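J.: Sharing a model prediction with you, sequence too.
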Amino acid sequence: MRKVRFDVRPWGDGPVPACELLPHIDNVSLVDLVSGFEHASGYDAPGAYAGIVLDHFNFGDLTAYLMGRTESAYWAKRGVIALLGCDCGEVGCWPLEASVLIDDDLVTWRGFVQPHRPDRDYGSFGPFTFRRNQYERAVREAAALTFSS
C-alpha cells in the first residue's frame, strides 16, 4: 500500500511567492515519478510539471477537489482532476490528470492523462492506491496548511 502526502510550499520568485501543492507518493514527488516515466517512454517535453499553484487555480474546496468531488464544471465533466500543473504555474497549460476512485477503505489514482498529448500512453504509470484514512488525513493536513498560509 502506498502513502501520500501533499507538501504546501512557496512557488515562484516574486516578492510574495504563490502557494504550491505538490503530491508525494512514498516520499517521492509526483513530478519526479512522472518525469522518470516520461523520460523512459521517450516523450517530448518530459517532466515539465509543478505542483498545483493554488493562487492560480480556482479548484473550489480543496478537500472536495482532492477527493475527486470537484465543483468545477470542466474537471467534473471530464471525470478527472489535475494533480500537477505546468512548471509555468498554470494548470491548463500542461496538466497531469487522473481519476480519483474512492471506496470504503481505499483511494486510487488511475487513468493518468496528459490532455495536450492524447497519444501518450500512461497505462503503466500507476495506479497508485492509498488507505482511505491515510489519504483523508493527508488531504486534511494540506487543507489546514493552505488556510494558514
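T.: Cool, got the structure.

J.: CA atoms for contacts and neighbours, from now on please.
T.: Fine.

J.: And the strands in the chain?
T.: For the chain, applying DSSP state E gives strands covering 4-11, 18-25, 28-29, 49-50, 52-53, 81-86, 96-102, 106-113, 128-131.

J.: check contacts around the spatially closest residue to residue 115 that is not a sequence neighbour.
T.: Spatial nearest neighbour of residue 115, excluding adjacent residues (Cα to Cα, 6 or more residues apart in numbering): residue 95 at 7.3 Å. If a contact means Cα atoms under 8 Å, 6 or more residues apart in numbering, then residue 95 has 49, 82, 83, 84, 85, 86, 114, 115 as its contacts.

J.: Residue 132 versus residue 95, what's the distance?
T.: Per Cα to Cα, to the nearest Å, residue 95 is found 24 Å from residue 132.

J.: how about the strands of the chain in JSON lines, adding mean neighbour count and distance to residue 37?
T.: Output for those, formatted as JSON lines (neighbours: other Cα atoms under 10 Å; distance: least, Cα to Cα, whole Å):
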{"stretch": "strand 4-11", "mean neighbour count": "20", "distance to residue 37": "18"}
{"stretch": "strand 18-25", "mean neighbour count": "20", "distance to residue 37": "14"}
{"stretch": "strand 28-29", "mean neighbour count": "16", "distance to residue 37": "13"}
{"stretch": "strand 49-50", "mean neighbour count": "26", "distance to residue 37": "13"}
{"stretch": "strand 52-53", "mean neighbour count": "26", "distance to residue 37": "20"}
{"stretch": "strand 81-86", "mean neighbour count": "24", "distance to residue 37": "15"}
{"stretch": "strand 96-102", "mean neighbour count": "20", "distance to residue 37": "13"}
{"stretch": "strand 106-113", "mean neighbour count": "20", "distance to residue 37": "12"}
{"stretch": "strand 128-131", "mean neighbour count": "18", "distance to residue 37": "14"}
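
J.: okay, now the one to match up with it:
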Amino acid sequence: MISNEIGFDCRQRGDDGPLEVIACIDGAPLTELIDKFEIAARMQPAGDCYGGLIPEFYRFGPMADHFRGQSTAAPGSKTPVLGCECGEWGCWPLVTTITVTDDQVIWDAFEQPHRKARDYSGFGPFRFERRRYDEALATLTAAEALRQSKPR
C-alpha cells in the first residue's frame, strides 16, 4: 500500500497575527494541491481560494483531535481541513472524511460544501501511516502550546 507523508505548517498569519495551520502532504501545502486540482478541473472560482485553519478563532477543540476527525466544531460527518483564504473556515472550507484505524489514517471524499456539484473524486484519497500521523500531530500540538504560551 502506498503511504503519503503528512506534516502541519504552523505559521503566524500577518504581523503578530494568530497561528494558522496548513496541512502538508508529501511536502506540499494542501492549499497548493487543491489549487492545482481545481484549476486543472476548470472549476470556478479556483486558485488562491483556500487558507489554513486558525484554531484561535474557532472551537475546534485540540487540533490533534480535530485532525483525527473528532472536531467539536465540524458540521456533519466531514472535517474542515482548510478554510477560506480570508481566515474564516465557514466561508469557503475544504472538508474531508477522516478515517482512523490502528494502522493508518485516510483522508477521502473531499468536498467544497458550498459547491455540491463539484467532483473531487480525483483528489485523494490520501493514506498516512498511523504512527507517523500521530508524530506529526504531536509536533502540531507542541507548536500550538508554544504559541499559546507566548504573550501577545
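T.: Okay, I see it. This structure is a prediction, so every number in the text was calculated from the model and none was measured.

J.: How close are the two chains, by TM-score?
T.: Scored against TM-score structural alignment, normalised by the length of the first structure, the superposed chains reach a TM-score of 0.93; 144 aligned residues with a Cα RMSD of 1.0 Å.

J.: Return the residue of the second structure aligned against the residue nearest to residue 115 of the first structure.
T.: Correspondence of residue 95 of the first structure to the second structure, assessed by TM-score structural alignment: residue 93.

J.: Go through the strands of the first structure and name the closest to residue 68 of the first structure.
T.: strand 96-102 (5.2 Å; Cα to Cα).

J.: Quick check: the closest one compared with the second structure, mean distance?
T.: Taken against the second structure, strand 96-102 of the first structure registers an average deviation of 0.5 Å after superposition, with mean Cα distance after the TM-score superposition for the first structure.

J.: which helices and strands does that strand pack with?
T.: Applying 3 or more Cα pairs under 8 Å, 6 or more residues apart in numbering; DSSP states H and E, we find strand 96-102 of the first structure packed against strand 81-86, strand 106-113.

J.: if we can go back for a sec, tell me which of the strands of the first structure lies nearest to residue 149 of the first structure.
T.: Closest among those, once you apply Cα to Cα, is strand 18-25, at 7.7 Å.

J.: Could you point out the residues of the second structure onto which stretch 108-116 of the first structure aligns?
T.: The aligned range for stretch 108-116 of the first structure is 106-114, by TM-score structural alignment.

J.: chain center to the matching stretch, what's the gap?
T.: 11 Å (Cα atoms, centre = their mean, to the nearest Å).

J.: returning to that earlier point: same list (the helices and strands packed on strand 96-102 of the first structure) but as JSON lines, adding distance to residue 26 of the first structure.
T.: Putting those into JSON lines (distance: least, Cα to Cα, whole Å) gives the following:
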{"stretch": "strand 81-86", "distance to residue 26 of the first structure": "16"}
{"stretch": "strand 106-113", "distance to residue 26 of the first structure": "14"}
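
J.: my read: residue 105 of the second structure touches residue 134, true?
T.: No. Assessed by Cα atoms under 8 Å, residue 105 of the second structure is found out of contact with residue 134, at 9.4 Å.

J.: could the contacts of residue 95 of the first structure go into CSV alongside distance to residue 140 of the first structure?
T.: Below are those laid out as CSV (distance: Cα to Cα, whole Å):
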residue, distance to residue 140 of the first structure
49, 24
82, 18
83, 16
84, 19
85, 21
86, 24
114, 27
115, 28
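
J.: closest to residue 123 of the first structure among those residues?
T.: residue 114 (11.8 Å).

J.: what sits up against stretch 54-67 of the second structure?
T.: For stretch 54-67 of the second structure, contacts defined as Cα under 8 Å, 6+ apart pick out 18-21, 71-74, 79, 81, 87, 98, 137-138, 140-141.
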